[in-house]
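Novice: Build me a model:
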Amino acid sequence: MPESRFEALCHDDLNTVTGVWSDLERSGFVTPFQSLQWIEVLLRTLAGLPNTRFFVVEVRDRHSQSPLMLLPMCLVQHRGYRVVEFASFDVCDLSMPVLAGNDALVDPKDAEYLWQAVVSVLPPADLIEITQIPKQYRGRVNPLACVPGTVPASVSRYEASIEGDPAKIVEGLANSQTRRILKTSNRRLSERGTVRFAVAETREDLDQLFPVMLAQRQERFLELGRYDLLTRSDIQTFYDSAVRSSLSTDGLARMWALFVNDEPIATCLGLVHKQSFTLLIITMAGGSWASCSPGIALLSRIIQWSAEQGLTRIDFSVSDASYKTGLGGRPEAMLELKLPVTTVGRTVHAVGRSLDDLKARLKAHPVLFAFARKLVRSARRSGRRIGTLRLQYKGPTHVIWFNILMPFCL
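Specialist: This next block holds a predicted model:
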């Protein structure tokens, strides 16, 4: 395959490629996180962050000028170094281009030439870092997974097929332990009142449920000593805008809730896209409700609802959790690509690798790992918003170092 086949262009304005993007969505392939609707909300609410520049790389066939793919990306200026990233802004769980309808870009022999074309139009940076790269998605090979230099990531994503009789789908997916939990949950919930599953369909529904989701999430993460991304007002605005924009278009982002009498005891925010349901946020009331397992009770009802709507797959998204495998989720390997470009970038990359190695060694010693995790979570509970390293933070040095070294405690 001649190197001259690929030609890349860099667009600083989304409007210049909106037409191409719409055409590729209609006739090609896109994940929900790179759908135009999701990206447009992202740009309205998050892309204005300081020191961040959003852009789109378009790859064409040099001879026919036909668009082959679009890669939403951003340049982030950190203190002392610059990084080119896939446009995630902490709300996109997958890094995969918007692709043309044919599957011609899967030959690993082409990947190096393709990547050279992309790199040739990237803005100057010290490091190129693309994480959460699925090897494939919905049967379509991810060209980024074929790029030389990709390595296995430390996280996996979980999927399950939900084809079959909706009334029996959960029972078929769940393992024996999860079936016992659901049986106990349903009994205990029924004892406390009238159980009702609801889909948010109006602005009034969202006005009620969105604050409940935030409150339940904050309470749970504070209890666990975990950093909660949803404490950020811009992230709250993003998700709120995403679900509200979907009301009028029967669009991407949806909310569901489980009520006992008139009290919402669990909420969920997820995506419905091309016969798939993607789980993003699930929250549940604590206290006396904890023994009723309201979170998994709600998720079981969403799975049944999804099957009733004709959806065929549930994507539990990234990170490990017992309920995902308990409901039939199977792990899918993820990759990442970290390429230093300058001496500064090589230094940043080397430090990052050293910290990853240190975290791996700590994990190999359960007693030390448990102690460090307990200390970090205790600090987060006492500081409430301590949990990630922020440049403006002026607190105790030991807390900063533990938060650098222990992000696996999130």
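
Novice: From here on, just use CA atoms for contacts and neighbour counts.
Specialist: OK.

Novice: Excluding its own residues, what touches stretch 167-185? List them.
Specialist: Surrounding stretch 167-185, the residues in contact under the criterion Cα atoms under 8 Å, 6 or more residues apart in numbering are 162-163, 291-294, 296-297, 300, 303-304, 307, 323, 326-328.

Novice: and for comparison, fold this next one:
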Amino acid sequence: MLDLAARNSNRPILLEATDRFDFGSDEYRRLFPNASASAFQHPDWLTAFYRNVAPAHDAEPLVVTGRDSGGELQLLVPLVRRKSGDAAGSIEYASLGVTDYVCPILATGIRVGQQTAQHFRDVLGLHAGLKIGPVHHSHLHQWRSLLGVEPSTLDFGAHAVRYGSPYSEWRRINLRPRRAAGLDRKARKLAEAGGLQLELVAPGDVRQALIAARDFRAGRFRGDPLQTAHGLEFYIDVATNGARSGLARTYRLASKDGPVAFVFGLVDGECFRYILLACDYGSYARYSPGFLVLDHVMAEWAADGGTIFDFTIGDERFKADFGCSRTTMHEFRL
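Specialist: Predicted coordinates for the structure are as follows:
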């Protein structure tokens, strides 16, 4: 037992570690929507992660759960333990290069007391080290309370933009007149040459779309997880199930001759978290297809009531062209 208790209650919560947990279970589906977490902790994301990504990295599940005296799940921390390589025995968050924002899943109304850090370490047992990252600033307090240490700053940030209203006016200002006019001109030329339409990919068409996206990205990004068998299956898994649950959207910008570009991302309330971009630069480079598809997706998200477009982690220069603000990312180590 430890000093992690429900608000206005002295009932302690028991922490345990397990190598088996069903993220599609009723208890996790009850916890997640009532917890302070992000789309990267959604049942569909974590189920796909442990099915596809963890085994490919020779990492075994290590999930810390916290239940109240009635057995109700109140806290969960998804981790993995490395089984081989230089990091053998080490424990880290269930990220492995695909999860941009890591955080504990903590039920609303649960507070973390001062002795929690030691109990959390105890339940993990002997290990060669614990690494938690990348951590967005909005999740720093939770990790400080749970780990009892201060984070270090990573050498990359996250980038997001909040829309103004109306969207057309926000676009005119934030894309800068020259950039907006240039995109409009290229969109018109492409439409005149062969039509242009932004489509939401249906669940049954996701596999074909992401295979095409993988081929468009071949040789363009170092360490691209989409180029691996397990990475491709992971994103297909999330995108297919997420299209049904509302977690994920895969957009296709197409002309009469076929796909021009794809964008895949996660729906997180009023925020769209962009993850993958793939373009047919061989056929459409002169039209700036990357900028073009992102501009179209941002407009579509605003039309659907979205207020934030999150370009997630990475300091690529193009993000500044969309009026993004940078947030420092962090990492915790024990």
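
Novice: Which among the contacts of stretch 167-185 of structure 1 count as buried?
Specialist: Among the contacts of stretch 167-185 of structure 1, those classed as buried by neighbour count (16 or more other Cα atoms under 10 Å) are 162, 292-294, 296-297, 300, 303-304, 307, 323, 326-328.

Novice: taking the contacts of stretch 167-185 of structure 1 one by one, which sit in strands?
Specialist: Restricting the contacts of stretch 167-185 of structure 1 to those inside strands, with DSSP state E as the criterion, leaves an empty set.

Novice: quick one, helices of the stretch 101-250 of structure 2?
Specialist: Counting by DSSP state H, counting those that start in this stretch, residue ranges of the helices within the stretch 101-250 of structure 2 are 116-124, 140-147, 167-174, 177-194, 206-217, 229-245.

Novice: So for C279 of structure 2, which of these sits nearest?
Specialist: Taking Cα to Cα as the criterion, helix 206-217 is the member of these that comes nearest to C279 of structure 2, at 5.7 Å.

Novice: Return the list of helices and strands in contact with the closest one.
Specialist: Helix 206-217 of structure 2 is packed against helix 229-245, strand 258-268, strand 271-279, with contacts defined by 3 or more Cα pairs under 8 Å, 6 or more residues apart in numbering; DSSP states H and E.

Novice: Need those in CSV (columns: distance to L4 of structure 2 and mean neighbour count).
Specialist: What follows is those, written out as CSV (distance: least, Cα to Cα, whole Å; neighbours: other Cα atoms under 10 Å):
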stretch, distance to L4 of structure 2, mean neighbour count
helix 229-245, 31, 20
strand 258-268, 27, 23
strand 271-279, 30, 22
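
Novice: what's near enough to touch P340 of structure 1?
Specialist: The contact partners of P340 of structure 1, by Cα under 8 Å, 6+ apart, come to 126-128, 346, 349.

Novice: Not counting its neighbours along the chain, what's nearest the counterpart of A35 of structure 2 in structure 1?
Specialist: Taking TM-score structural alignment for the superposition, A35 of structure 2 sits opposite G28 in structure 1. Taking Cα to Cα, 6 or more residues apart in numbering as the measure, G28 of structure 1 lies nearest to G101, with 3.6 Å between them; neighbours along the chain are not counted.

Novice: Tell me who's in contact with the equivalent of the one you found over in structure 2.
Specialist: Residue-level alignment of G101 of structure 1 against structure 2, with TM-score structural alignment as criterion, gives T108. For T108 of structure 2, the contacting residues are 34-36, by Cα under 8 Å, 6+ apart.

Novice: Out of those residues, which comes closest to Y93 of structure 2?
Specialist: Compare each of those with Y93 of structure 2 using Cα to Cα and the shortest gap goes to S36, at 16.5 Å.

Novice: The closest one contacts A107, doesn't it?
Specialist: Yes. Using Cα atoms under 8 Å, S36 of structure 2 is in contact with A107, at 6.7 Å.

Novice: more neighbours, those two?
Specialist: Neighbours per residue (other Cα atoms under 10 Å) separate S36 of structure 2 from A107, with A107 holding more: 20 against 17.

Novice: Let me know how buried the aligned partner of F86 of structure 1 in structure 2 is, in neighbour terms.
Specialist: With the correspondence set by TM-score structural alignment, F86 of structure 1 lines up against Y93 in structure 2. Y93 of structure 2 has 22 neighbours, counted by other Cα under 10 Å.

Novice: now swap in D184 of structure 2 and tell me
Specialist: When neighbours are defined as other Cα under 10 Å, D184 of structure 2 has 14 of them.
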